[in-house]
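J.: Pasting the sequence and the predicted model now:
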Amino acid sequence: MPIVELHVLEGYDPQEKQRLGEALTNAVRFVVPAAPELVTVMIHDMPAHDYYRGGARRAPAPARPDPAGLVREFLSTMEARDLEKARAMLAEGFTMTFPGTGPMETLEQLIDWSRPRYKFVTKTYEGFDAMQGAGDAAVVYCRGTLQGEYLDGSAFEGIRFIDRFEVSDGKLTRQDVWNDMAEVKANAGAQA
């Protein structure tokens, strides 16, 4: 039964500590074959007035936002076509790549690319997986199915997709998208 004890400076709220406890549990389970209920995590708050580094009192750094929550919010915002709010979630230098495209840098490029392909598309999510990537970027994968309407008015549904995002400093820096839309369309045309 693995036991993890963590000392942090006081100041993190219960939701941030919950995220930390879940992340530590998952980190242990990545190596140790233990069920979640067998991993014990104890977080000890250290009063800031009792902590010194380099002879100076220190304050805790603010917690990073939940990267999976940020990705979910971005995708919902895009689906609602609130481009101003979505744009505010993007870091300078953000790029996105969709099937058959090179990197796009603006939401307007994405809209122009999608305009001759379908009237609209929505997503049903099967899951979000977040992890710390190399360097400072968190990596978030979301997966599920697409549904929507082609330009001719015919509906589509159940098309698999996976999106991979990179998040740094609470902003999206990269999005890569894979889906089976072209395969489904090609098969539908072959059956017609």
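T.: Received it, and whenever you're ready, just let me know what you need. Numbers count the residues shown, from 1 in each chain.
J.: CA atoms for contacts and neighbours, from now on please.
T.: Noted.
J.: could you pull out the strands for the protein?
T.: Using DSSP state E, the strands of the chain run over 3-9, 40-46, 52-53, 56-57, 90-97, 118-132, 138-150, 155-168, 171-179.
J.: In the protein, which residue sits furthest out from the middle?
T.: Largest separation from the mean C-alpha position in the chain: residue 55, at 38.5 Å (C-alpha atoms, centre = their mean).
J.: Tell me the spacing between that residue and residue 147.
T.: 59 Å (C-alpha to C-alpha, to the nearest Å).
J.: now residue 12
T.: Plainly put, residue 12 is 40 Å away from residue 147 if you go by C-alpha to C-alpha.
J.: Who are the contact partners of residue 123?
T.: Residues counted as contacts of residue 123 (C-alpha atoms under 8 Å, 6 or more residues apart in numbering) are 144, 145, 146, 147.
J.: ok, the last one - how many residues close by?
T.: Residue 147 is surrounded by 17 other residues when neighbours are defined as other C-alpha atoms under 10 Å.
J.: mind listing what the closest residue to it other than its chain neighbours touches?
T.: Closest residue to residue 147 apart from its sequence neighbours, by C-alpha to C-alpha, 6 or more residues apart in numbering: residue 157 at 3.9 Å. Contact analysis of residue 157 by C-alpha under 8 Å, 6+ apart lists 145, 146, 147, 148.
J.: ok, and here's another one to check against it:
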Amino acid sequence: MPIIEIHVLQGYDAAQKTRLCKALTNAARTVIPATPDAVTVMIKEMPATDYMRGGQHRSPAPALPDAPSMVARYLRAMEQRDIVTARTLLGDGFTMQFPGAAPMTELDDLLEWAAPRYRFVKKTIASIDLAPGDGPATVVYCHGTLSGEWPDGTAFSDIRFIDRFEVTDGFITRQDVWNDIAETKAQP
């Protein structure tokens, strides 16, 4: 039964501390074969006045936004064609890669590329999963099914998809997409 104790400066709210505890629980379970109920996480908070590094008092860094929630907001905005909102979630150097397409860096390029392929597409999300990595980006996977209309107005549904996102410093910096649209469209 792993017990994790973490010390943080005061200043994080309850929701941020809950995210931290869940992340630590999940991280422990990637190495130790334990159920979530067997992992104990304790946060010890310290006032900034009781902490110094380099001879200076420090303040806690602001918490990063919840990456899975950010990805869900981005996908909702794109589905609704709210490009203004979607852009606010993208970081410098954003790149997206779709099957059969060159990498794109602008949402308008995606809309232009998609226009002859389908009238619209909606995602039914089965899950959005956080996958912290060793680098500066947090990785988020989203999978489920697509539905929508082909250019001729014919409906389609139940097409598998998976998206991989990289979130860096609170902004989406990469999106990789895999789906079965081409295989489905090719069927007679």
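T.: Ah, there it is. Computed from a prediction, not measured in an experiment: that's the story for all the values here.
J.: Format the strands of the first structure as TSV; extra columns: distance to residue 33 of the first structure.
T.: Listed next are the strands of the first structure as TSV, based on distance: least, C-alpha to C-alpha, whole Å:
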stretch	distance to residue 33 of the first structure
strand 3-9	13
strand 40-46	14
strand 52-53	36
strand 56-57	40
strand 90-97	36
strand 118-132	19
strand 138-150	23
strand 155-168	27
strand 171-179	31
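J.: circling back: quick one: which of the contacts of residue 157 of the first structure has the most company?
T.: Neighbour-wise, the contacts of residue 157 of the first structure (other C-alpha under 10 Å) top out at residue 146, 20 neighbours.
J.: ok, residue 20 of the first structure to residue 185 of the first structure distance?
T.: Distance of residue 20 of the first structure to residue 185 of the first structure, given as C-alpha to C-alpha: 43 Å.
J.: The two: who's more crowded?
T.: Set side by side, residue 20 of the first structure and residue 185 show more neighbours around residue 20, with 17 against 14, by other C-alpha under 10 Å.
J.: Buried residues in the helix ranked longest in the second structure, which are they?
T.: Assignment by DSSP state H gives helix 14-29 as the longest helix of the second structure. For helix 14-29 of the second structure, a neighbour-count test (16 or more other C-alpha atoms under 10 Å) marks 16, 20, 21, 24, 25, 26, 28, 29 as buried.
J.: Now flag whichever of those residues is closest to residue 103 of the second structure.
T.: Residue 103 of the second structure has its nearest neighbour among these in residue 26, at 32.6 Å by C-alpha to C-alpha.
J.: what's the closest non-adjacent residue to that closest one?
T.: residue 36 (7.6 Å).
J.: Settle this for me: that neighbour is touching residue 25, isn't it.
T.: Yes - with contact defined as C-alpha atoms under 8 Å, residue 36 of the second structure counts as touching residue 25 (6.6 Å).
J.: Residue 105 of the second structure: neighbouring residues, count only.
T.: 17.
J.: For it, list the residues it contacts.
T.: Counting by C-alpha under 8 Å, 6+ apart, residue 105 of the second structure has contacts 93, 94, 95, 96.
J.: Identify the residues contacting the third one.
T.: Contact partners of residue 95 of the second structure, counting by C-alpha under 8 Å, 6+ apart, are 103, 104, 105, 106, 173, 174, 175.
J.: Now with 6 Å, please.
T.: Counting by C-alpha atoms under 6 Å, 6 or more residues apart in numbering, residue 95 of the second structure touches 104, 105, 174.
J.: Which one of those is nearest to residue 51 of the second structure?
T.: Taking C-alpha to C-alpha as the measure, residue 51 of the second structure lies nearest residue 174 of those, at 36.7 Å.
J.: any idea how far the closest one lies from residue 115 of the second structure?
T.: The gap separating residue 174 of the second structure from residue 115 of the second structure is 21 Å, by C-alpha to C-alpha.
J.: These two: which has the busier surroundings?
T.: residue 174 (21 against 12).
J.: Verify the stated contact: that one with residue 91.
T.: No - judged on C-alpha atoms under 6 Å, residue 174 of the second structure makes no contact with residue 91 at a distance of 8.7 Å.
J.: Considering the contacts of residue 95 of the second structure, which are maintained in the first structure?
T.: Of these, the contacts whose aligned counterparts also meet in the first structure (both residues aligned by TM-score structural alignment, their matches' C-alpha atoms under 6 Å) are 104, 105, 174.
J.: Quick one: end-to-end length of stretch 81-91 of the first structure, please.
T.: End-to-end distance of stretch 81-91 of the first structure (C-alpha to C-alpha): 19 Å.
J.: can you pull the buried residues of it?
T.: 86, 87, 89, 90, 91.
J.: Isn't residue 166 of the first structure up against residue 141?
T.: No - Residue 166 of the first structure is beyond contact range of residue 141, at 9.0 Å (criterion: C-alpha under 6 Å).
J.: more neighbours, these two?
T.: residue 166 (24 against 19).
J.: Per the alignment, that one pairs with which residue of the second structure?
T.: Per TM-score structural alignment, the equivalent position to residue 166 of the first structure in the second structure is residue 166.
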